Every structure is written in C-alpha cells, then in structure tokens.
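Engineer: give me coordinates for this.
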Amino acid sequence: MAYVFESVPAQRSRIDMSNPSEVMYWAKQFGCSQEQLRQAVAQVGDSSAMVEQLLDGKDLLAL
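Structural biologist: The predicted structure is shown next:
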C-alpha cells in the first residue's frame, strides 16, 4: 500500500499564491476551487484566517 503525504505550507498563516502546491493545499483545506481561492485572496489578502472567514461566509474580523 502506498502512502501519499501532503506537504503542509511552512507558513500556515499566509497563502503563497505563486506556489502551485500551496494553492492546491489551501483549496482542498477550504473546500473551494482554485479560482475561488484566488478571488478570496484578491479580496482580503493572503492571510489564511481572513480567507477562511470569507469563504465560510462569516463576518470578517480585522486581524
């Protein structure tokens, strides 16, 4: 049986949109498409907490 390990971003508080493996990781984590992730990052910045709040439909809190 083969095991596939996902690489976890080194800095989990920020989303590096220039890194394809991070884009795939965060899209999977948030249950969204890569395009939805790109739009969310464009709207609120690269903070993973802010992107998660936006994608969850929660009110955005200033961090």
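Engineer: okay, CA-based contacts and neighbour counts for the rest of this
Structural biologist: Noted.
Engineer: isn't V8 right up against V23?
Structural biologist: No - in this structure, V8 is not within contact of V23 by C-alpha atoms under 8 Å, at 11.1 Å.
Engineer: one more sequence to fold, the one below, so I can look at both together:
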Amino acid sequence: MSDNKHITHPEDAKRIDIHDPFEVSNWKSALNCTEAELKHAVAQVGTYADDVREYLSKR
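Structural biologist: The predicted model follows:
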C-alpha cells in the first residue's frame, strides 16, 4: 500500500477498508454517503465495494 495519503481513489477499488480514515473519506465521497452509513453498509454486506454500492442504492 502506498504511503501517499493524497490519493483520490482507493488503492484496491474492489474492497473498502473502514479502518483507514483516508479510504473512508474517499469512499464517502465516491458513494455519496456518511461515515455511519458506510460503516453500516459494510457491516451488513461486507467489504466488497460493489455490494456496498448496491446496498446503499436501496436506501
């Protein structure tokens, strides 16, 4: 994983790492959701971005 924290997209665009604040920030923007919504979605469907995106689209 890169040490460059100014990357505008996650390094592994298939998974969401909710323990990395920079990834959380990027995913919140990409998925247009809050941190709480993102973490709830990951808790419900797992870390695969496509699954989280689908889950959030049904809200």
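Engineer: tm score of chain vs chain?
Structural biologist: After superposition, the two chains reach a TM-score (TM-score structural alignment, normalised by the length of structure 2) of 0.83; 54 aligned residues with a C-alpha RMSD of 1.6 Å.
Engineer: which one's more surrounded, V8 and V23 of structure 1?
Structural biologist: A direct count of neighbours by other C-alpha atoms under 10 Å for V8 of structure 1 and V23 places V23 higher, at 20 against 11.
Engineer: the more buried one contacts M17, doesn't it?
Structural biologist: Yes - V23 of structure 1 is within contact range of M17, at 5.8 Å (criterion: C-alpha under 8 Å).
Engineer: for W26 of structure 1, give me its contacts.
Structural biologist: By C-alpha atoms under 8 Å, 6 or more residues apart in numbering, W26 of structure 1 lies in contact with 15, 37.
Engineer: rerun that using 10 Å as the cut-off
Structural biologist: W26 of structure 1 sits next to 8-9, 12, 15-17, 32-34, 37, 48, 51-52 when contact means C-alpha atoms under 10 Å, 6 or more residues apart in numbering.
Engineer: for D51 of structure 2, same thing?
Structural biologist: Per C-alpha under 10 Å, 6+ apart, neighbours of D51 of structure 2: 14-15, 41-42, 44-45, 57.
Engineer: what about 8 Å?
Structural biologist: V45.
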